[in-house]
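Participant: generate coordinates for the sequence data below:
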Amino acid sequence: MFFCSLYSGSSGNSILVSTEKSKVLIDAGLPGKSIENALSTIGESPNEIDAIFVTHEHTDHTKGVGVLSRKYDIPIYTDALTWEAMSKSIGKIKEKNIKIIENNHVNIKDMDILSYRISHDAVSPHGYSICSNNKKFSLATDLGYFSKEVEQALKGADAILLESNHDVEMLKFGPYPYVLKRRILSNEGHLSNDDCGRAIINLMDGNFKRIMLGHLSKTNNYPELAYETVKNILIENKLKLNKDIDLLMADRSAPTKCIEF
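Facilitator: Prediction:
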């Protein structure tokens, strides 16, 4: 099993998760051509994508969904409320490719995909965990806060892409208007670097984990700061990099190295 962050940030998000028999995208928040180029960069083809899973209706997660579905005949999976919220903006989709997730669970070939609720200012936002052959990958971005439901969903994951969106001080004293700052800092906004680090501590279970920090703000964060902030929290809690945890960074504008586990 492996995953690759194709893009991760406020300008667009898309993640490829692959097993021996299956390949799925979680979100496609850039133009279809950008997703095609990113897949080509890592030696993958959109013709082989079995499904696109959508976390929520914001355009940085849905911009390329309709184009890819129409061009490559790819099913789109999300819940009923998110489908209703995004359907007009993504264009006409074949009826057979509209897949409404019920009971928070879908099987695709050798993948079990579980959805779980997250707190964000969207109609019905979800994260996803994908299990196959006793391995588990979880995506948790656009989190207003790290809830018990999210913690339970991520427990036991071998690899996680986790939001480390902003530095609180940069956000407070940065150029955003007050209303937007309040939104980001709210329980329906985004997870800060410090909260990300504390969340990781709660997820450690004695097994080695690969955790990639993603969805960084271009204005209120930068990769070195996010990495150092989280790393210091891990070290303060007696965790050892490369022994207990492999801490990685997602790129906002290009595919990150594929992580196999």
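Participant: CA only for contacts and neighbour counts going forward, please
Facilitator: Will do.
Participant: count the residues that sit near Lys218.
Facilitator: For Lys218, the neighbour count with other Cα atoms under 10 Å is 14.
Participant: structure for this one too, so we can compare:
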Amino acid sequence: MQFSVLASGSTGNAFYIETEKQRLLVDAGLSGKQMEELFKQIERSPQNLTAILVTHEHSDHIKGLGIMARKYQLPIYANEKTWRAMEGLIGDIPTEQKFIFPLGDVRSFGDLDVESFGVSHDAAEPMFYVFHHDGKKLALITDTGYVSDRMKGTIQHADVFVFESNHDVEMLRMGRYPWSIKRRILSDVGHVSNEDAALALTDVIGDQTKRIYLAHLSQDNNMKELARMTVEQTLENRGFGVGQQFEICDTDPKVPTKLVYV
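Facilitator: You can find the predicted model right below:
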């Protein structure tokens, strides 16, 4: 199982995962042209994709979804409420390319089992995914205001985490956003801060965990160095061997991470 965080941040999100038999894209939150460029950078082609999975209907996750699906005739999987919320946002999708992936279900794509789970975000029915293949586990979770015990139980002990670390609370409080937006980000249906990400990670890291990718960083209210430092310090204070037991990795809104094995 190999993967790349193609893009992650408030300007657009996309995640790619493949096995010997399957190639899945989660979200297409950039333009069709940008998505194709990201695939080139990891030396892959969208025309070889098996399907696209959708997490929720916000534009930074579905901006290029309709374009990609129509151009490459790709099936799209989302839950019913998300499908309804996407109407009018992604253009016409042929019925034969529309598939329901209910929240809480496990669906097999050949040799790759995909488990969906709910998160707390201001969307119709947002959900993220855990990928299982050949005894390995990769957990993808962003766009949630907090990480509940139920979410932790689903994602715990993954080999790899792609985990939201959206903002530094003080940067957000002192920043230029209007208070209404600040309140939304800080709410239980907003986004997880650096500190809260670190605290949640202390409950889910397992002996087999090898990499943690800090994802969906705000361009205005966070910095890669600050997010990584905050998470590292908290984990080290809790007795975790950062850099020995596992490594913490950056993601970027424009540059994909290297395609690596889980």
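Participant: any idea what the TM-score is?
Facilitator: The TM-score (TM-score structural alignment, normalised by the length of the first structure) is 0.98; 261 aligned residues with a Cα RMSD of 1.0 Å.
Participant: max-length helix in the first structure?
Facilitator: helix 223-236 (DSSP state H).
Participant: that helix vs the second structure, average distance?
Facilitator: When the second structure is superposed, helix 223-236 of the first structure averages 0.6 Å from its matched positions, counting by mean Cα distance after the TM-score superposition for the first structure.
Participant: tell me what that helix is packed against?
Facilitator: Contact partners of helix 223-236 of the first structure among helices and strands, from 3 or more Cα pairs under 8 Å, 6 or more residues apart in numbering; DSSP states H and E: helix 193-203, strand 245-249.
Participant: center of the first structure, which residue is that?
Facilitator: Among the residues of the first structure, the one closest to the centroid is Leu139, at 4.3 Å (Cα atoms, centre = their mean).
Participant: mind putting the helices and strands packed on helix 223-236 of the first structure in a markdown table, distance to Asp27 of the first structure and mean neighbour count included?
Facilitator: As requested, those are exported to a markdown table (distance: least, Cα to Cα, whole Å; neighbours: other Cα atoms under 10 Å):
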| stretch | distance to Asp27 of the first structure | mean neighbour count |
| --- | --- | --- |
| helix 193-203 | 21 | 19 |
| strand 245-249 | 18 | 18 |
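Participant: now do the helices in the first structure.
Facilitator: 32-41, 59-62, 65-72, 80-90, 148-154, 168-172, 178-185, 193-203, 223-236.
Participant: wait, which of those helices is closest to Gly127 of the first structure?
Facilitator: Nearest to Gly127 of the first structure, of all the helices of the first structure, is helix 148-154, at 8.1 Å by Cα to Cα.
Participant: okay, that closest one sits on what stretch of the second structure?
Facilitator: Mapped onto the second structure using TM-score structural alignment, helix 148-154 of the first structure covers residues 149-155.
Participant: try stretch 245-257 of the first structure
Facilitator: Residues 246-258 of the second structure are where stretch 245-257 of the first structure lands when matched by TM-score structural alignment.
Participant: contacts for that stretch?
Facilitator: Residues outside stretch 246-258 of the second structure that contact it (Cα atoms under 8 Å, 6 or more residues apart in numbering): 4-13, 38, 41-42, 209-216, 224, 228, 232, 242.
Participant: report the buried members of those residues.
Facilitator: Buried residues within the contacts of stretch 246-258 of the second structure, defined by neighbour count using 16 or more other Cα atoms under 10 Å: 4-13, 38, 42, 209-216, 224, 228, 232, 242.
Participant: if we can go back for a sec, kindly check the end-to-end length of the match of stretch 245-257 of the first structure for me.
Facilitator: Using Cα to Cα, to the nearest Å, one end of stretch 246-258 of the second structure lies 17 Å from the other.
Participant: cool, stretch 244-262 of the second structure as well?
Facilitator: Length of stretch 244-262 of the second structure, first residue to last, Cα to Cα: 17 Å.
Participant: ok, now how distant is the nearest residue to Ala226 of the first structure once chain neighbours are set aside from Ser164 of the first structure?
Facilitator: Using Cα to Cα, 6 or more residues apart in numbering and skipping residues adjacent in sequence, the residue nearest Ala226 of the first structure is Asn193, 5.6 Å away. Look at Asn193 of the first structure and Ser164 of the first structure: by Cα to Cα, they are 5 Å apart.
Participant: repeat that for Ile259 of the first structure.
Facilitator: Going from Ile259 of the first structure to Ser164 of the first structure by Cα to Cα gives 19 Å.
Participant: the closest residue to Leu226 of the second structure other than its chain neighbours: how many residues sit nearby?
Facilitator: Closest residue to Leu226 of the second structure in three dimensions, ignoring its sequence neighbours and counting by Cα to Cα, 6+ apart: Asp168, at 7.9 Å. Residues near Asp168 of the second structure, counting by other Cα under 10 Å, number 22.
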